[in-house]
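S.K.: please work out how this folds:
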Amino acid sequence: MTYKAVVIGGGPGGYVAAIRIAQLGGKVAVVEKDKLGGTCLNRGCIPTKSLIAAVDKLKTVEEAAEFGIEVGKPVIDFGKVQARKADVVEKLVGGINFLFKKNKVKLFNGTAKIKAPGVVEVENNGENQELHCENIVIATGSSPALIKSLGYNGTTVITSDEALQLTEVPKSMLIIGAGVIGCEFAHIYGSLGTEITMVEAAPSILALQDKDISRRMQTIFKKKKYSIKTNVTIKKIEEVESGIQAELENGDIINAEKALISIGRTLNIKNIGLEKLGVELGQRGQIVVNDKMQTNIKGIYAIGDVVMKYQLAHVASAQGIVVAENIMGKQSTMDYSAVPSCVFTSPEIASVGMTEQQVKDKGIPVTAGKFNFMANGKALSMGEGEGFVKVVTNSKTDVVLGVHIIGPHASDLIAEATLAVKNGLTAKNLAATIHAHPTLAEAIMEATENVHGISIHG
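M.R.: The predicted structure is shown next:
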């Protein structure tokens, strides 16, 4: 049996690619060594959002008195929180299995190795099977990055994988790395009562965000009594009776029950046959692809984290669709001009396009407009007035080059901004669009008005 394509990896890139190939009439197989859904569904996006949903409910109860609703002190049953998370994940994994059957996608459980172009060997419990195909799609994803000197052991020194499986809320946690993953876990466990200390080598937390956003989030975290140490690295971590003891390069000592390593991710590309095939790799070890997601070897494609364009589930899915269309004879290319990214803290953060500094670095004349949620009727009614919308434009053309939001439902609001950046809309285009009242989206309208200094409420 020859397949139109064999997809290695059933994450948000791989399973989407496979389903689209099947929808377009191709016979397709997926090889997955674990559960369908990949990191995103099983150890990333979905389980973290389930835990965040729980702490958001906790916040609602804790703040109920401000709305005139008296309730008793909430009691956290962390076992039930974790059980609900597992249930959500199980339902979504089951959903992908259903979609595979519906679209006649063949699933092989096991570890894949590319023996030659068009030949994939699947090993499962010591038994090997060869799959023959016209095309191969590498969608093997990534795993949490580890620094051996930090003493990772999976119990007191952990990664995000173990942080999602804890059976008890730690009394204290040292978070190494204050990027997206570190900040989301700070929000989760800090909200549950864990004493949080964050150590970041960069000058600020969320260093890739617009500076105004990262500064505001750092201020919010400090108000929550999180200890934040930037511009410093960990020298060593030792196990002690109470958990761990970390020594920083500046000599500071930190004691905590757990240490969470959240310094990024490493690519899952070892032992899948790339070296023998001569697949080109980049300086950071990533698989090099063109805008059609093709490698330098005919009939072999790569998508998702392994190509290191953006390590985001929705980008992997978009790449999967591009791959599927190219395999099935259509001409499709990736466009990274408007990629939204979200941080599910409280308040949420969402961004699309360039930061103000990136625009300046390119020598483009820049004008930014900002509007605070404190002046938005819906936000105040919700008790969520913290944060703002910032719109970055080209001063000469008025085209929106970036939008950065910190505030309530930022991850939902960014969709309008992404559409604007994708289609080259101007600030005046957005400002002239009637937005329903009272809604959070009005903050985007007012921020674009503020680009020209005519915001009514700003």
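
S.K.: from here on, contacts and neighbour counts on C-alpha atoms
M.R.: Will do.

S.K.: got the buried residues for the longest strand along the chain?
M.R.: In the chain, assigned by DSSP state E, the strand with the most residues is strand 127-138. Residues of strand 127-138 classed as buried: Leu131, His132, Cys133, Glu134, Asn135, Ile136, Val137, Ile138 (neighbour count, 16 or more other CA atoms under 10 Å).

S.K.: so can I have CSV of those residues showing distance to His437?
M.R.: Formatted as CSV, those follow (distance: CA to CA, whole Å):
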residue, distance to His437
Leu131, 57
His132, 57
Cys133, 55
Glu134, 54
Asn135, 51
Ile136, 50
Val137, 47
Ile138, 47
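
S.K.: please provide the structure for the following sequence as well, for comparison with the first:
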Amino acid sequence: MNATKHGKRVAIIEDKPTVGGNCTHWGTIPSKALRHSVKQIITFNTNQMFRDIGEPRWFSFPRVLQNAQKVIGKQVKLRTGFYARNRIDLINGRAHFVDNNRIEVRGNKSAETLYFKQAIIATGSRPYMPPDIDFRHHRIYNSDTILNLSHTPRTLIIFGAGVIGSEYASIFSGLGVKVDLINPGSRILSFLDDEISDALSYHLRNNGVLVRHNEEFESVKGDDHGVVLSLKSGKKVRADAFLWAAGRTGNTDNLGLDNIGLEPNGRGQLAVDKHYRTGVENIYAVGDVIGWPSLASAAYDQGRSAASDITHDEYFRFVDDVPTGIYTIPEISSVGKTEEELTQARVPYDVGKAFFKDLARAQITGEAVGMLKILFHRETRQILGIHCFGDQAAEIVHIGQAIMNQEGEANTLDYFINTTFNYPTMAEAYRVAALNGLNRIF
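M.R.: The predicted structure follows:
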């Protein structure tokens, strides 16, 4: 859309029947819609007020998934309309580079050749699937095929405690499924602030998830009665179903990249420079296919920036200040530095905290689990990092992000102290955390 608004003639080549990509159909939208429905179920089943109108209810996974399908349909309609209104040619088929200025679009019956001045590879990623796992077995799933689950298992093994594994552990435990979460590392989501990671581990365990750290995968076998996961430590774990959630692979195979001199890395990802150009000057790449941060939010901005570079407008930026949004139950979001990073860099920082249990709004909504944490420079009071755990964390973090991006004295703890927040709100957590931090340095 950015390119066509600057006078470029644009074609989208899409190999799926409908637009939207992994974000809309298999990743962000369905998993977050699922999470929202499960969270509503948990609220109904745990809030004493609802007991006056009925007993706790049990919902099956397929039934909960129905709401996600409605959201997916709305997103497809929205995006299809965007292409139509901007007069973008939408061509269904598989793209194959012939050379640096030609693409062959291979359809079901015939092939069409398109000539281009610039191309942007935005093919996304798919779950990494080790060849020694039989993903055709009806009890073995990856993070795409789990959306085809037609029943609710009583027990589930999830291998991989990254973002996807942790989110699905929350979703299934919220539906009453007993979950074993197998983590190859020593800590869940180790890129997070230590305190936030520890809080997530506690709440997963509190909701019945059995977390096993420092475990290496050896094999998984399925039969008509269940699956057995064998670990290199000698442990064997049995469950009704198995979800592999360890890593993703860029969708770069069968694109004819060898015809243009591009070679992806071992995970199918393409290297780009600070302008999203690949090793071929007129061919760009954005989104999951280039690796970090592999977030839909970043992919939007990367795509817009690649078009800005092509059209030479004033809005180009290299996307490197992306907040994390992790939709576990409760959710997590952060932006900026962690305590560990600041300690290693020997930055004199301090911490301000606000616990949700002390906020009137959280007490009213019954969402008292959580915390907002502000990291700031002890001398200048500059905001260095925002870390949030709890209800609406992914929304709350953007207030801190906005202040962090200001210039000079506007980017300090003083902003939160000298600003009047609506009461009661979750945003008030910034004032509480700022005052808490100020008390530490006086």
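
S.K.: circling back: read off where the longest strand of the first structure ends up in the second structure.
M.R.: Using TM-score structural alignment, strand 127-138 of the first structure lines up with residues 110-121 of the second structure.

S.K.: end to end on stretch 107-117 of the second structure, go ahead and measure it.
M.R.: In stretch 107-117 of the second structure, first residue to last residue: 22 Å (CA to CA, to the nearest Å).

S.K.: and for it, what's in contact with it?
M.R.: For stretch 107-117 of the second structure, the external contacting residues (CA atoms under 8 Å, 6 or more residues apart in numbering) are Asn92, Gly93, Arg94, Asn101, Arg102, Ile103, Glu104, Val105, Arg106, Asn282.

S.K.: I'd like those laid out as a markdown table, including neighbour count, secondary structure and distance to Leu147 of the second structure.
M.R.: Listed next are the contacts of stretch 107-117 of the second structure as a markdown table, based on neighbours: other CA atoms under 10 Å; DSSP: H, G, I helix; E, B strand; the rest coil; distance: CA to CA, whole Å:
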| residue | neighbour count | secondary structure | distance to Leu147 of the second structure |
| --- | --- | --- | --- |
| Asn92 | 18 | strand | 24 |
| Gly93 | 20 | coil | 24 |
| Arg94 | 18 | strand | 24 |
| Asn101 | 15 | coil | 38 |
| Arg102 | 16 | strand | 36 |
| Ile103 | 21 | strand | 33 |
| Glu104 | 19 | strand | 32 |
| Val105 | 21 | strand | 29 |
| Arg106 | 16 | strand | 28 |
| Asn282 | 15 | coil | 37 |
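
S.K.: please, where are all the helices along the stretch 151-300 of the second structure?
M.R.: 163-174, 194-206, 296-311 (DSSP state H, counting those that start in this stretch).

S.K.: winner for burial among those?
M.R.: Ranked by mean neighbour count under mean count of other CA atoms under 10 Å, those are led by helix 163-174, which reaches a mean of 23.

S.K.: what range in the first structure does that one sit on?
M.R.: Counting by TM-score structural alignment, helix 163-174 of the second structure falls onto residues 180-191 of the first structure.

S.K.: what is the burial count for Leu262 of the second structure?
M.R.: Residue neighbour count, defined by other CA atoms under 10 Å, stands at 15 for Leu262 of the second structure.

S.K.: so what corresponds to it in the first structure?
M.R.: Mapped onto the first structure by TM-score structural alignment, Leu262 of the second structure lines up with Val279.

S.K.: list the residues that contact that match.
M.R.: Val279 of the first structure neighbours (CA under 8 Å, 6+ apart): Ile287, Val288, Thr295, Asn296, Ile297.

S.K.: closest to Ser346 of the first structure among those?
M.R.: Distance to Ser346 of the first structure, by CA to CA, is smallest for Ile287 among these, at 35.1 Å.

S.K.: is it true that that closest one touches Val307?
M.R.: Yes: Ile287 of the first structure lies in contact with Val307 (CA atoms under 8 Å); the separation is 4.9 Å.

S.K.: ok, of the contacts of Val279 of the first structure, which come out buried?
M.R.: Buried members of the contacts of Val279 of the first structure, scored by 16+ other CA under 10 Å, are Ile287, Val288, Thr295, Asn296.

S.K.: nearest to Lys171 of the first structure, of those?
M.R.: Lys171 of the first structure has its nearest neighbour among those in Ile287, at 41.1 Å by CA to CA.

S.K.: OK, contacts around the closest one?
M.R.: Neighbouring residues of Ile287 of the first structure by CA under 8 Å, 6+ apart: Val279, Glu280, Leu281, Thr295, Ala302, Val306, Val307, Met308.

S.K.: excluding its backbone neighbours, what's nearest the aligned partner of Val322 of the first structure in the second structure?
M.R.: Val322 of the first structure maps onto Ser305 in the second structure, with residues paired by TM-score structural alignment. Among residues not flanking Ser305 of the second structure along the chain, Phe316 sits closest, at 4.8 Å (CA to CA, 6 or more residues apart in numbering).
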